[in-house]
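Chemist: Here is a sequence together with a model predicted from it:
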Amino acid sequence: AATDVAKRLDDQKSCALTAIDIFTPSSEILRCKLKDYCERLILKDPISHARKIEELLWRRGFYDAVAAAKKLRRGGNWDEAEKALLSTHIQVGVGFYHHLILRLQQECGLDLNSIVDFAFPEPAAAKGKLGSTEVQQSALKIIHRSLVCLGDLARYKLDVDPSWDPMIATRYYKMAISVDPTIGMPHNQLGTLAAHKNHGIDAVYHYLRCILCSEPFEGTDGNLKRVISTNFYAGRDKAPLQRCAARLFGLLHKWDNEASSIDKINEDCE
């Protein structure tokens, strides 16, 4: 049923001519059905098919609508109707993922205190097989992914409303890191969020952290190289901090370049 609904949503998206067409009543009903089906499947068996269902939920339920609306908006700017519809869509997503995380906490008896700042202070007793260690570990992976989705939704809100606080997205990504620091994806997203700040230093830090994780995000290496190349040159007309950042990025570039000798890198570091 979930895949059938997802296909119908995909078909409707293909027929959309404006951003407003993405959020028709029939599309909203289908998205509600998809969320309901996916939530039930995840809670029924958090181990076997959760990753596939979770990806379907995020893509068809939330991400595709945002991406299609951005592509179809007129003149690259949002009008008031489009902003209202997209903001509502994002808020629905935030509410859903908060609900899913809390439901998983209660059903699986997870202690998320000091990890997720909106979690129940004390977990309920796990229900039947949902209390097994294997199920709890799978549930934590779903919670980790849900926190990344929440961070992404908060980041999309910045596109609709530039006055929106970017720290909200940062908060969700950092909670995801607390749930599982071995997965690099949240650091990649933090790097994307910080791309135009502090002369690229913060972005480079998070991209490097992502690459060094046991499960790095595959697109991070390209993101890192783009930030370094963007901030690589800084002439005498630039601020001292910007020149310092450019020098650091130059060293990173040489370190990544197989043609650069260690002696030359050491000489530049002195």
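Modeler: Structure received. Numbering: from 1, shown residues only.

Chemist: contacts and neighbour counts: CA atoms only from here.
Modeler: Noted.

Chemist: State the distance from the closest residue to P186 other than its chain neighbours to I115.
Modeler: Once flanking residues are discounted, P186 sits nearest to Y173: 5.1 Å by C-alpha to C-alpha, 6 or more residues apart in numbering. Counting by C-alpha to C-alpha, to the nearest Å, the gap from Y173 to I115 is 12 Å.

Chemist: Tell me which of those two has more neighbours.
Modeler: Looking at Y173 and I115 with other C-alpha atoms under 10 Å, you find the greater number of neighbours at Y173, namely 27 against 14.

Chemist: In the helix or strand containing that one, which residues are buried?
Modeler: Assigned by DSSP states H and E, Y173 belongs to helix 167-179. Of the residues in helix 167-179, those buried by neighbour count under the rule 16 or more other C-alpha atoms under 10 Å are 169-177, 179.

Chemist: What's the first helix or strand after it?
Modeler: Proceeding C-terminally, helix 167-179 gives way to helix 185-193 as the next helix or strand, assigned by DSSP H and E.

Chemist: circling back: possible to save the buried residues of helix 167-179 as TSV with distance to L251?
Modeler: Written out in TSV, the entries for the buried residues of helix 167-179 read as follows (distance: C-alpha to C-alpha, whole Å):
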residue	distance to L251
A169	31
T170	28
R171	31
Y172	32
Y173	29
K174	28
M175	32
A176	31
I177	28
V179	33
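
Chemist: Sort out which one of those lies nearest L140 for me.
Modeler: Of all the buried residues of helix 167-179, the one with the least separation from L140 (C-alpha to C-alpha) is V179, at 7.1 Å.

Chemist: Second structure for comparison follows:
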Amino acid sequence: MVIPQSQATSNESRLELDKNKKNYINALTLSKRLSDRYSGHQALKNIFHPETCRLRDKFKQMCETLLFDDSIDYGLKIIDLLWRKAAYEPIQIFKRYRQDYDESTIVDVQISYRMHLLSVFGFYSNLLIKFVSMIKPYRNMSHFFDFIQLFNENKCIAAVNITTTKVDNLIESLLKLLHKCLVCLGDISRYLSEYDGCIQTAEKYYTMAVLLDPEIGL
């Protein structure tokens, strides 16, 4: 029996939606597990515990999959949660509790904290590059992201045959995701400036975010 092409495409789309929904639910479950690790008086010790780092990495990978597989729907739903659980909350826990510890006993945590900042910066830089590659078939951003040296046809993610309406939705979603990445990179750069004294990097990303979408701002 030959299955009509339209039916086969419909089945593939349904399977893709089911997969994205499952990944989204799994990501929410992981975020709750991270919340448990972040709570209580042992929060500062827990945030950089190997098991917590493993959960956080798994959560980031799952969110990244959603961001690229379904940028329009689940990607936009997960982007703020990704920032909170993978980056912001560990930073705030460190800042809240570090004053309760003697400097001589918190050296290892200080090192882990800086490694966390650098890791998050690298993660969002990678997201930024990939989102730029995704949007390029529909809108060339090389004039805006001129510091990203990946603007050639080999590095560009291929465009797919989708409706004009969906293209418009995809572009809108990708611009929002790009804006979020720029703000996150600005925030991380600001936290890093406490150590390297270079606030200009944060200012650069914040300025780019405003220029990309003045209506959203920061």
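Modeler: In hand now; what should we look at? None of the values given here were measured: they were computed from a predicted structure.

Chemist: Just the TM-score for the two chains, thanks.
Modeler: The TM-score (TM-score structural alignment, normalised by the length of structure 2) is 0.76; 183 aligned residues with a C-alpha RMSD of 2.2 Å.

Chemist: In structure 2, what stretch matches the helix holding Y173 of structure 1?
Modeler: Helix 167-179 of structure 1 lines up with residues 200-212 of structure 2 when matched by TM-score structural alignment.

Chemist: List the neighbours of the matching stretch that are in contact with it.
Modeler: In this structure, residues lying in contact with stretch 200-212 of structure 2 by C-alpha atoms under 8 Å, 6 or more residues apart in numbering are 175, 179-180, 182-183, 185-190, 216-218.

Chemist: What subset of those residues is buried?
Modeler: Among the contacts of stretch 200-212 of structure 2, those classed as buried by 16+ other C-alpha under 10 Å are 175, 179-180, 182-183, 185-190.

Chemist: between those, which is closest to D108 of structure 2?
Modeler: Top of the list for closeness to D108 of structure 2, among these and by C-alpha to C-alpha, is I188 at 20.0 Å.

Chemist: That closest one -> structure 1?
Modeler: So, by TM-score structural alignment, I188 of structure 2 is matched to L153.

Chemist: likewise A159 of structure 2?
Modeler: Checking with TM-score structural alignment, A159 of structure 2 has K127 as its match.

Chemist: which residues sit in contact with that match?
Modeler: Residues in contact with K127 of structure 1, defined by C-alpha under 8 Å, 6+ apart, are 107-109.

Chemist: What is the nearest of the contacts of stretch 200-212 of structure 2 to T52 of structure 2?
Modeler: The closest of the contacts of stretch 200-212 of structure 2 to T52 of structure 2 turns out to be I188 (C-alpha to C-alpha; 20.0 Å).

Chemist: Does the closest one touch V120 like I think?
Modeler: Yes - proximity of I188 of structure 2 to V120 meets the contact threshold set by C-alpha atoms under 8 Å, at 7.5 Å.

Chemist: can you redo the buried ones among the contacts of stretch 200-212 of structure 2 as CSV with distance to K95 of structure 2 and secondary structure?
Modeler: Conversion of these to CSV gives the following (distance: C-alpha to C-alpha, whole Å; DSSP: H, G, I helix; E, B strand; the rest coil):
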residue, distance to K95 of structure 2, secondary structure
L175, 31, helix
H179, 26, helix
K180, 23, helix
L182, 23, helix
V183, 20, helix
L185, 19, helix
G186, 18, helix
D187, 14, helix
I188, 14, helix
S189, 16, helix
R190, 14, helix
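
Chemist: Go through those residues and say which is closest to F48 of structure 2.
Modeler: For F48 of structure 2, the closest of those turns out to be I188, at 17.2 Å, with distances computed as C-alpha to C-alpha.

Chemist: Give the closest residue to L208 of structure 1 in space, chain neighbours not counted.
Modeler: Closest residue in space to L208 of structure 1, ignoring its immediate chain neighbours: L224 at 7.5 Å, by C-alpha to C-alpha, 6+ apart.

Chemist: Heading C-terminal from the helix or strand that contains that neighbour, find the next helix or strand.
Modeler: The secondary structure element spanning L224 of structure 1 is helix 220-230 (assigned by DSSP H and E). Beyond helix 220-230 of structure 1 in the direction of the C-terminus, DSSP H and E gives the next helix or strand as helix 240-256.
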